[in-house]
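**Student:** Sequence and predicted structure below; questions after.
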Amino acid sequence: MLLGTPNLYLDHSAVSNEDWWPQIDAVLATGQVRLALSLWNLVEIGSATDRTQQDRRLAFLEQHDPLWIVERVAVQRQEVERFLWEGRFGVTPRDLCVVTPHLSVVDFYHSGTQTRIGLTPRGWIDGVDFNRVSKHKELAPDALTRLQAVDRKTFKTRQDEVFRAWIKGLIPKFDPDGKPFTVAQQAELLAWCEAHQKAFFDACPSLVVEDALTAVRTANPRRKPQRSDGIDLMHAVIALAYCDYFLIRDGYAKTCAIQVIKRLSSRHLASVYDDPARLHSDLTVPRAGDTPQAGSPA
């Protein structure tokens, strides 16, 4: 993690609203926050077919020398490893890497030895097959529809089963000394996580946020899930768990984020804003004894 200046994450709904850009510029010009972006920001920019629009949005973001956020699953694998290293093996875990000045570091978690040194946002976008991304977007509405249809009482009885299916792919493949785990050993570690779920979620910020956000987004069985729901979740999980401020224009996504903050009131999560002018005011003219709070005027 990078310490120091608090960071500001922009949902794509904020990036795509060019009328907000001067106000976002003003927020960042205060020096009170630093811009932080994720690969999902680049996915949304690159999904547009208008290259001129892509270049304009990239130029707006890159002028602020943004920090880059490691993709959600890679962060969650680190969280699970750290939990197991400390709780199960009693060893000091590796430092958690979530925010970095270098896009190449983010790429490392996907590409390994094929990491592209000096990777730029344009270079990353040009290397993505957005037809495949578009197909994956169709999966989110179907998954949410299925979850909405499950009776709450039935869902509660199957929570452990859901937990195992969710966490299985996040279990480390190698032990603290670098020796590969056997399948049986990985199953034992998964069972250990399941048996210590409270401590597990306490130690894994992005996982507890994703769990709460999924519950909020599936609570209304009458809502029709949208294609954008999956990426909205990708934006919000790391933004809430590891950023200081989260600027968002989408009303439903903002409402869900606020509900998560209320559910997880004992945790420090990002302050959510739907108005850059309000954020600028809170950063530059704080009221006596007051600090920016999650949410913004209705």
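**Tutor:** Right, received. Where do you want to start?
**Student:** Please count neighbours and contacts with C-alpha atoms only from this point.
**Tutor:** OK.
**Student:** OK, contacts around the most centrally placed residue in the chain?
**Tutor:** A centroid search over the chain (CA atoms, centre = their mean) returns Ile238, at 2.3 Å, as the residue closest to the centre. Neighbour list for Ile238: 72, 206 [criterion: CA atoms under 8 Å, 6 or more residues apart in numbering].
**Student:** Who are the packing partners of the longest helix along the chain?
**Tutor:** When the chain is scanned for its longest helix (criterion: DSSP state H), the result is helix 72-87. Applying 3 or more CA pairs under 8 Å, 6 or more residues apart in numbering; DSSP states H and E, we find helix 72-87 packed against helix 197-203, helix 205-217, helix 229-242.
**Student:** which residues in the stretch 51-200 of the chain form strands?
**Tutor:** According to DSSP state E, counting those that start in this stretch, the stretch 51-200 of the chain carries its strands in the segments 67-69, 99-100.
**Student:** how about JSON lines for these, with distance to Trp40 and mean neighbour count added?
**Tutor:** Written out in JSON lines, the entries for the strands of the stretch 51-200 of the chain read as follows (distance: least, CA to CA, whole Å; neighbours: other CA atoms under 10 Å):
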{"stretch": "strand 67-69", "distance to Trp40": "10", "mean neighbour count": "23"}
{"stretch": "strand 99-100", "distance to Trp40": "14", "mean neighbour count": "20"}
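**Student:** and of the ones you listed, who's closest to Arg227?
**Tutor:** Taking CA to CA as the criterion, strand 67-69 is the member of these that comes nearest to Arg227, at 23.1 Å.
**Student:** what helices or strands is that closest one leaning on?
**Tutor:** In this structure, strand 67-69 makes packing contacts with strand 34-38, strand 99-100, helix 103-111, judged by 3+ CA pairs under 8 Å, 6+ apart.
**Student:** most neighbours per residue, which of those?
**Tutor:** A comparison of those by mean neighbour count, using mean count of other CA atoms under 10 Å, puts strand 34-38 on top with a mean of 23.
**Student:** With distance to Thr154 added, can I get the helices and strands packed on helix 72-87 in TSV?
**Tutor:** Output for the helices and strands packed on helix 72-87, formatted as TSV (distance: least, CA to CA, whole Å):
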stretch	distance to Thr154
helix 197-203	19
helix 205-217	14
helix 229-242	24
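**Student:** which of those helices is buried the deepest?
**Tutor:** The highest mean neighbour count among these belongs to helix 229-242 (a mean of 22), with neighbours defined as mean count of other CA under 10 Å.
**Student:** before we go on, here's another structure to hold up against the first:
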Amino acid sequence: MIANIAGIPLAANALEVRQYVTELQAVGHRFVLSAWNMYELARSNNQQHIDQCCAFVETLNPLWLSDSTKVKRQEVDRFLQPIFDNVGPVRNRSFSALNQTVAAMWGTYGEGGRPDETFTTSVALLRAHPEFLKTIDSSAKQTPEAILIGRRAYRDGAEALLDSIVDREYLALSLPAGADRLQLDYLMANRNKLLSVSPALAVEDAMSKLRVRDSFKPEPADAADLQHALVALGYCDYFVTGDRQLAQHCRYVVQKLGLACHVCRNVSDIPCQSMSG
């Protein structure tokens, strides 16, 4: 959305969409972005495009998604709390997947952002340290191969065994600090119940399985797509993407999991009505 209505080249209806964005804000809608929006823009080589997109984002005054890993760990921690009330450093504390400031968002990644940190300064910092971008690029390039490996296991009938192994390793990474094998065994034994009350975990599980079974050609960009959707589908009212394939996958996941999020291809698909009503 941002690149099409604020960057270079502009979409033909860019001015109309920006006006509609203003109207949505006027009735109480808040837009939500993530660190992945910063990463994608920082990879651009067109400074004018970057400047225009940054200027537009600042007018949005958006909320910021927490690190998906942090959200998943908090979901697991919340699930374990009634049974194991001494697990993890965030015991009995509520959490939110959304942050009011960029600095608070970076805090969920374990980074100490300055109180006055903005989208613009974060993009500039990423561009000033290309090694950060290369590290993320390297991880993203592993996504297509992971999907292809999963597809081969699915065709060979080994998916069920692979799922059990992967699920245990995956949940082990999502355990809060201080947890042990007893808690991991409990999660494995109650996996379906855990997913039913943990939106981010459930979205990642459903999306990953869909990608393995679908016939699309996997690309490195699929890593960013998953990160955009993972927390947003579970904690936002609307998810906007111009990517047809991503929209299809997200609609499938939302329907399968019974989530309240609406997947839209355009901002104009969001009803312009008061959020207070």
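**Tutor:** Structure received. Bear in mind that the values here come from a model prediction, so they are computed numbers and not experimental data.
**Student:** Out of the helices and strands packed on helix 72-87 of the first structure, which gets nearest to Arg263 of the first structure?
**Tutor:** Sorting those by CA to CA, the top spot, which is the nearest, belongs to helix 205-217 at 7.3 Å.
**Student:** In the second structure, what range does the closest one match?
**Tutor:** With the alignment judged by TM-score structural alignment, the segment of the second structure matched to helix 205-217 of the first structure spans residues 199-211.
**Student:** Need the contact partners of stretch 54-61 of the second structure.
**Tutor:** Under the criterion CA under 8 Å, 6+ apart, residues 2, 6, 30-31, 118-120 lie in contact with stretch 54-61 of the second structure.
**Student:** one more time with 10 Å
**Tutor:** Residues from elsewhere that reach stretch 54-61 of the second structure (CA atoms under 10 Å, 6 or more residues apart in numbering): 2-3, 5-7, 18, 21-22, 25, 30-33, 38, 41, 48, 100-101, 118-121, 123-124.
**Student:** so stretch 61-80 of the first structure matches what in the second structure?
**Tutor:** Applying TM-score structural alignment, one finds that stretch 61-80 of the first structure aligns to the residue range 57-76 of the second structure.
**Student:** and the end-to-end length of that stretch?
**Tutor:** For stretch 57-76 of the second structure, the first-to-last residue distance is 32 Å (CA to CA, to the nearest Å).
**Student:** circling back to that earlier point, any idea how far the residue nearest to the centre of the first structure is from Thr218 of the first structure?
**Tutor:** 19 Å.
**Student:** do the same with Leu28 of the first structure
**Tutor:** Shown here: Leu28 of the first structure relative to Thr218 of the first structure, a distance of 35 Å by CA to CA.
**Student:** More neighbours: these two, which one.
**Tutor:** Taking Leu28 of the first structure and Thr218 together and counting by other CA atoms under 10 Å, Thr218 has the greater number of neighbours (20 against 17).
**Student:** ok so, going back, buried residues in the match of stretch 61-80 of the first structure, which are they?
**Tutor:** The neighbour-count check on stretch 57-76 of the second structure (16 or more other CA atoms under 10 Å) flags 57, 61-76 as buried.
**Student:** So which of the helices and strands packed on helix 72-87 of the first structure is nearest Ile248 of the first structure?
**Tutor:** helix 229-242 (9.6 Å).
**Student:** What range does the helix or strand following the closest one cover in the second structure?
**Tutor:** Under the assignment DSSP states H and E, the closest C-terminal helix or strand after helix 229-242 of the first structure is strand 245-247. Under TM-score structural alignment, the match for strand 245-247 of the first structure in the second structure covers residues 238-240.
**Student:** Other residues contacting that stretch?
**Tutor:** The contact list for stretch 238-240 of the second structure (CA under 10 Å, 6+ apart) reads 1, 31-32, 228-229, 232-233, 246-247, 250-251, 260-270.
**Student:** let's go with 6 Å and repeat that
**Tutor:** By CA atoms under 6 Å, 6 or more residues apart in numbering, the residues outside stretch 238-240 of the second structure that reach it are 261-265.
**Student:** same thing with stretch 74-93 of the second structure?
**Tutor:** With contacts defined as CA under 6 Å, 6+ apart, stretch 74-93 of the second structure is touched by 176-179, 198.
**Student:** Could you work out the end-to-end span of it for me?
**Tutor:** The first residue of stretch 74-93 of the second structure is 10 Å away from its last residue (CA to CA).
**Student:** Kindly report the same for stretch 173-189 of the second structure.
**Tutor:** Distance across stretch 173-189 of the second structure, first residue to last, is 17 Å (CA to CA).
**Student:** tell me, how many neighbours does the spatially closest residue to Ala179 of the second structure that is not a sequence neighbour end up with?
**Tutor:** For Ala179 of the second structure, the nearest residue in space outside its immediate sequence neighbours is Val87; the separation is 5.7 Å by CA to CA, 6 or more residues apart in numbering. Around Val87 of the second structure sit 20 other residues, with neighbours defined as other CA under 10 Å.
**Student:** Over to Arg114 of the second structure?
**Tutor:** When counting by other CA under 10 Å, one arrives at 12 neighbours for Arg114 of the second structure.
**Student:** so what's it up against?
**Tutor:** When contacts are taken as CA under 6 Å, 6+ apart, Arg114 of the second structure is in contact with Ala103.
**Student:** Then Arg34 of the first structure?
**Tutor:** Applying CA under 6 Å, 6+ apart, we find Arg34 of the first structure in contact with 7-8.
**Student:** Restricted to helices, list the contacts of stretch 238-240 of the second structure.
**Tutor:** Cross-referencing these against helices under DSSP H gives no overlap.
**Student:** Can you check the residues you listed and name whichever has the most neighbours?
**Tutor:** Neighbour counts for these, by other CA under 10 Å, peak at Val263, which reaches 22 neighbours.
**Student:** who are the neighbours in contact with that residue?
**Tutor:** With CA under 6 Å, 6+ apart as the criterion, the residues that contact Val263 of the second structure are 238-239.
**Student:** what residue of the first structure matches up with it?
**Tutor:** Using TM-score structural alignment, Val263 of the second structure pairs with Val272 in the first structure.
**Student:** what's the spacing between that match and Asp107 of the first structure?
**Tutor:** In this view, Val272 of the first structure and Asp107 of the first structure are 28 Å apart by CA to CA.
**Student:** And Leu39 of the first structure, by the same measure?
**Tutor:** Distance of Leu39 of the first structure to Asp107 of the first structure, given as CA to CA: 9 Å.
**Student:** next one: Asp25 of the first structure
**Tutor:** For Asp25 of the first structure relative to Asp107 of the first structure (CA to CA), the value is 27 Å.
**Student:** What is the aligned counterpart of Ile167 of the first structure in the second structure?
**Tutor:** Structural alignment (TM-score structural alignment) places Ile167 of the first structure against Leu171 in the second structure.
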